[in-house]
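Participant: Everything below, folded, please.
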Amino acid sequence: MPPTFKHNFTAGPFQGTSTFSTGLFINNEFQDGEGQKTIDVFNPSTEKVIAQIAEASAADVDRAVQAAQKAFETSWGLTVPGNERGKLMMKLADLIERDIDEIAAIESLDNGKAFSVSKNFDVTQAAAVIRYYAGWADKVHGNVIEVNEQQLAYTRHEPIGVVGQIIPWNFPLYMFSWKVGPALATGNTIVLKPSEFTSLSALRVCALIVEAGFPPGVVNVVPGYGKIAGKAISTHMGIEKVAFTGSTVVGQEIMRDAASTNLKKVTLELGGKSPSIVFDDADIEQAVRWAAYGVFFNHGQTCCAGSRIFVQESIYDKFLEGFTKRVKSLQVGDPFHPETFQGPQVSQLQYDRVMGYIEHGKKEGATLHLGGERHGTEGYFIQPTIFTDVTADMKICREEIFGPVGVVKTFKDEHGRQIWIVIFAIFFISGADIIHQANDTFYGLAAAIFSSNISRALKTAHELKAGTVWINCVNQLHASVPFGGFKQSGFGRELGEYALDNYTNIKTVNVNLSRDSPI
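Facilitator: The predicted model follows:
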């Protein structure tokens, strides 16, 4: 028998027992993995094991691919009209909303994020994304192209087939919706691997996929380790497209795997080291609140976190004072406490990684302005942390920490033109230019600008090398608005109409309407 999750929730809006299977979900059935191997699931708030999930092997992934291929050929794909796919997706979104309190409680228990965030952001937005793409399901079509009176040419946007999807642990169900939404709308079938740290919400929703009436094999969920199940997905000859959200290093490995096998299509949403730029004409109170949200939302475990904060010199002291006060007010603790904003890091591994960066920052000579220590004695909690007196070459300024750690740095102006006198010559150098500083990273996922001068803000936005730029806000994500990166933050777009392009092949059909031929 496959393993089962059973937990009695006593805090928050959902109070009761949640019970569901945590086996591999293949062909609409929960199953044991090969050899009945399991993975322990830890509550990051207590460091205690709360469940086991089935561990997928390469053979299990193969079984899932076979189920998905059969479904694509017989009960999904081109055989089911878009409006019928859309109805099932709408039903799934309704069911997620029906069980929102239970799913949010599972997400908070498994991931550690505040229940208020799980419910009002993660699960709410996951349902919204699936509903958004349900609306697209019967609107994915090609064009008729005028050639001449003797020729009819048109294009078809056809599903690719079986697609592999690998999602991270920071937004488990929300990332699930980003992947399955456009794939299902366009008629593909799915083999999805959630993170081994946070598979519970995806498995709970698998039961809703059955309840909604999806045919067997359309969605298959195979929890497991990246080196085993993830690699099996990226190398499987029966999978013609793979979508991955996670680190840049793993994204590069997936590209190599895809290229070395069947040259499958790849889309990657990878890491970031996003700048937040605060100009001297910004509403400082507004900038303080948004900048704090930019760094510490989701415990800093956000790929687009605004972890590099650049503040114009003339307002630096005032901003830092307000920012410090605001960060100190953030409540860290039990995810089910109504006042909690920041819960624990997701795992011991991530806790150790973040604390390692904090120690590195201190050794490099940065000033630990706030935090930098463990919060409490149980769980993977880290105090919200701010570094000042940082330089661009420091590790904490260049690498993605993926935790509640931000750096605050000054700049002079947009152009930052300085005069240096070297021997008898005068050189005009623009190295302090805020655009240069903000773009001085191999990432390019997002950025934020705070200014009351919309012309200045827009000019700056157009000069930044980032896939998303927020003005006077940060971390605002919507189902209809595309999201993705430049440079080593990946390629392809999630969300919006653009994401549909990731999951279709374009076929051209030419029809000769005359009896003429070239010879």
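
Participant: Every contact and neighbour count from this point should use C-alpha atoms.
Facilitator: Noted.

Participant: where do the strands sit along the stretch 251-400 of the chain?
Facilitator: For the stretch 251-400 of the chain, the strands defined by DSSP state E, counting those that start in this stretch cover 265-269, 275-278, 308-312, 367-370, 385-388.

Participant: Would you tell me which one of these is buried the most?
Facilitator: The highest mean neighbour count among these, using mean count of other C-alpha atoms under 10 Å, belongs to strand 275-278: a mean of 30.

Participant: Any chance you could list what contacts that strand?
Facilitator: Contacts with strand 275-278, where a contact means C-alpha atoms under 8 Å, 6 or more residues apart in numbering, come from 287, 291, 306-312, 438, 446-451.

Participant: Need the max-distance pair from those.
Facilitator: 312 and 446 (19.6 Å; C-alpha to C-alpha).

Participant: now, among the contacts of strand 275-278, which is nearest to residue 267?
Facilitator: Comparing these against residue 267 with C-alpha to C-alpha places residue 446 closest, at 17.3 Å.

Participant: and of the contacts of strand 275-278, the nearest to residue 326?
Facilitator: Once C-alpha to C-alpha is applied, the member of those that ends up nearest residue 326 is residue 291, at 9.8 Å.

Participant: now the closest one: how far from residue 474?
Facilitator: 7 Å (C-alpha to C-alpha, to the nearest Å).

Participant: I have a second one here; can you model it like the first so I can compare?
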Amino acid sequence: MSNAQLASFKVPEIKNEPFKHYAPGSPERTAIESALNEMKQSLPFEVPIIINGKPVKTGKLGKQIIPSDHARVLAVYHEADDSLVNAAIDGALAAKTTWETLPWNDRAAIFLKAADLVSGKYRYKLLAATMLGQGKNVWQAEIDAAAELADFFRFGVKFVEQLYSQQPDQNTSGSWNRVEYRPLEGFVLAVSPFNFTAIGGNLPGVPALLGNVVVWKPSPAATYSNYLVYQILTEAGVPPGVIQFVPGPPPQIVKQAISHPSFAALHFTGSTHVFKQLWKDIAANLDKYKGYPRIVGETGGKNFHLVHSSASIPNAVNQSIRGAFEYQGEVPRVNRVVPPSLITLFVLKGQKCSALSRLYVSSSVWNNGFKELLISETKKIKVGDPIEFLHFNGPVIGRPAFDKIVGYIEKAKKAGAEVLTGGTWDDSKGYFIQPTILLSGDPQSITFQEEIFGPVLSVYVYDDKKWDETLTLIDTTSIYGLTGAIFANDRAALVQATNRLRNAAGNVYYNEKCTGAVVGQQPFGGARASGTNDKAGSISIFYRFVSARSIKENFVNLEDFSYPSNLV
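Facilitator: The predicted model follows:
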């Protein structure tokens, strides 16, 4: 039985969480250093499965290593088996009625409290776990695990309030029309990635905020930070069973969940290949389900910067460096002369789906200082352990990523690309790859088309006279459509590029890097092979996890079934 709702409540004003700068001598620098030291002294942590609020230990352990020091283990986690996945599903379904009938203001209060715990009590612990476990430096971890995670929870409350307020504005005399936004019938499976702690919180958080129950499978490479997020949600008041925390082998857990008759939705962030396969598997199971499951996914990108001849060179260079190399990417040195129309560069890009991956530069801009500035500035990038504050870049996430990135560099060299800078790596202690740019004459090569997620930005220097052809090239080279940026002071060029590249990016930026979407400011997501474009960080994503029901209440009795037109 639900509690009485005795007022129509309004949530507090919501603003983006300010992020701290961690300058030397600042209180936040001291706090994060303390949190890192404390965490390093307590390794390794043990992470259980959490079913119905109770820890479960199977004894079958997986390891989350520290990618900057892979001999050390950040956490061991117990892996769920089929029976535990079924127990998690059953427990979630048992918790569903109580959770979905809890008054909205109480669910809202829980998530607002969770945001305050993220930005306050747990801030530095979350940052330390993200830095050690996922290889981010403190600036990147602050934006992710503190600011964005808090924003997701707070703005989520605001967006659901707005969603619930959307009601019919027309009522026939003697009646009242209204709409309720029901949670989905069944449970939601949330499959979160390694690269953003905030996404780990948002994927189960969005459906749960709407009254859904969730089975959450965290990434093996982000298990500890995600476990902290789960603990925060529990401390904030999410009841046992509403979010089931189920680490373990991804294929096994996901297969078990999507085979269940009560599977209602997938909320996924990860690789394109996996997402496509899951879509096929869900379709193959369609006759098992009560309804048609919602499939919400954000996958990869092959994101572009387009630099027009009218662009500001320093801005375009610095924005490209940030866009390509934040959270593990790197950059260039030119060794030989190639005709401007054939210059192609490959650069390591960041471990985030929005990172700059293809850079198209006007030959007049390239030859007027862009190349030299790009090279000189990117050479300043320091690569190393992210807990040492001077490092702009840390390690890639693990051995598979490291081997994949190195493999692409080697493939490019065998195909005739010239190493302009970097091209070296060191995995003796951590998974470090030095800033690398490869020069090629083929803008359709494999590294322009396939996502590498940890390195490869492809830069093509085009002839100014071939602006129109370059727009076609950008639009047709990649299967993805996530983010892009256009650098130009010529308004006509901006407009033309925007129109021609309408479907090439779900997020497009003018004179600004293609990364860094802010919750409540730039709804994030892309189409084509990049996902379902349901726009995380906006009200749009919340529509996907409700099933609306229209209610009409009549106040006036019908005295006669016949129509007035029947009278003669």
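
Participant: where does the TM-score land?
Facilitator: The TM-score (TM-score structural alignment, normalised by the length of structure 1) is 0.89; 492 aligned residues with a C-alpha RMSD of 2.3 Å.

Participant: one step back: more neighbours, residue 291 and residue 474 of structure 1?
Facilitator: residue 291 (32 against 25; other C-alpha atoms under 10 Å).

Participant: buried residues in the lengthiest helix in structure 2?
Facilitator: Identified as the longest helix of structure 2 according to DSSP state H is helix 82-100. Buried residues in helix 82-100 of structure 2, counting neighbours by 16 or more other C-alpha atoms under 10 Å, are found at 84-86, 88-93, 95-96, 99-100.

Participant: For that helix, which outside residues touch it?
Facilitator: By C-alpha under 8 Å, 6+ apart, helix 82-100 of structure 2 touches 1-2, 51-52, 183, 186-187, 210-215, 239-244, 246, 252-253, 256-257.

Participant: Can you select the buried ones from these in ChimeraX?
Facilitator: The buried residues among the contacts of helix 82-100 of structure 2 can be selected in ChimeraX (16+ other C-alpha under 10 Å) with this line:
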select :51,52,183,186,187,210,211,212,213,214,215,239,240,241,242,243,244,246,253,256,257
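
Participant: For the stretch 301-450 of structure 2, which segments count as helices?
Facilitator: 313-325, 363-365, 371-378, 399-414, 446-449 (DSSP state H, counting those that start in this stretch).

Participant: rewinding a little: tabulate the buried residues of helix 82-100 of structure 2 in TSV, adding columns for distance to residue 301 of structure 2.
Facilitator: Listed next are the buried residues of helix 82-100 of structure 2 as TSV, based on distance: C-alpha to C-alpha, whole Å:
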residue	distance to residue 301 of structure 2
84	34
85	31
86	34
88	33
89	32
90	36
91	36
92	33
93	35
95	37
96	36
99	36
100	35
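
Participant: before we move on, back to that, any idea which of the helices of the stretch 301-450 of structure 2 is most buried?
Facilitator: Across those, averaging neighbours per residue (mean count of other C-alpha under 10 Å) puts helix 313-325 on top, at a mean of 23.

Participant: Just give me the neighbour total for residue 91 of structure 1.
Facilitator: Residues near residue 91 of structure 1, counting by other C-alpha under 10 Å: 20.

Participant: part of a helix, is it?
Facilitator: Yes. Assessed by DSSP: H, G, I helix; E, B strand; the rest coil, residue 91 of structure 1 belongs to a helix.

Participant: corresponding residue for it in structure 2?
Facilitator: Matched across to structure 2, residue 91 of structure 1 falls on residue 113, judged by TM-score structural alignment.

Participant: Distance check, that match against residue 107 of structure 2.
Facilitator: For residue 113 of structure 2 relative to residue 107 of structure 2 (C-alpha to C-alpha), the value is 10 Å.

Participant: and the gap between the aligned partner of residue 354 of structure 2 in structure 1 and residue 485 of structure 1?
Facilitator: Residue correspondence to structure 1 (TM-score structural alignment): residue 354 of structure 2 is matched to residue 304. Residue 304 of structure 1 sits 9 Å away from residue 485 of structure 1, going by C-alpha to C-alpha.

Participant: of those two, who's got more company?
Facilitator: Neighbours per residue (other C-alpha under 10 Å) separate residue 304 of structure 1 from residue 485, with residue 304 holding more: 28 against 25.

Participant: Run a quick neighbour tally on the aligned residue in structure 2 for residue 331 of structure 1.
Facilitator: Using TM-score structural alignment, the equivalent of residue 331 of structure 1 in structure 2 is residue 382. Look at residue 382 of structure 2: counted by other C-alpha under 10 Å, it has 15 neighbours.

Participant: can you check residue 161 of structure 2 too?
Facilitator: 18.

Participant: what range in structure 1 does stretch 307-315 of structure 2 sit on?
Facilitator: Against structure 1, stretch 307-315 of structure 2 falls on residues 278-286 (TM-score structural alignment).

Participant: Could you give the separation between the terminal residues of the matching stretch?
Facilitator: Stretch 278-286 of structure 1: ends 10 Å apart by C-alpha to C-alpha.

Participant: go on, stretch 76-84 of structure 1?
Facilitator: 10 Å.

Participant: if we can go back for a sec, do I have it right that the match of residue 91 of structure 1 meets residue 236?
Facilitator: Yes. Counting by C-alpha atoms under 8 Å, residue 113 of structure 2 touches residue 236, with 5.5 Å between them.

Participant: Leaving out sequence neighbours, find the closest residue to residue 179 of structure 2.
Facilitator: Excluding its sequence neighbours, the residue lying closest to residue 179 of structure 2 (C-alpha to C-alpha, 6 or more residues apart in numbering) is residue 550, at 4.5 Å.

Participant: try residue 154 of structure 2
Facilitator: Counting by C-alpha to C-alpha, 6+ apart, the residue nearest residue 154 of structure 2 is residue 112, at 5.6 Å.

Participant: where do the strands sit along the stretch 151-300 of structure 2?
Facilitator: According to DSSP E, counting those that start in this stretch, the strands that the stretch 151-300 of structure 2 contains are 175-183, 187-191, 213-217, 243-245, 263-269, 294-298.

Participant: Dump those strands to TSV, plus distance to residue 78 of structure 2.
Facilitator: Formatted as TSV, the strands of the stretch 151-300 of structure 2 follow (distance: least, C-alpha to C-alpha, whole Å):
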stretch	distance to residue 78 of structure 2
strand 175-183	30
strand 187-191	17
strand 213-217	12
strand 243-245	11
strand 263-269	22
strand 294-298	26
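
Participant: For residue 396 of structure 2, find the nearest of those.
Facilitator: Among the strands of the stretch 151-300 of structure 2, strand 263-269 comes nearest to residue 396 of structure 2, with 18.2 Å by C-alpha to C-alpha.
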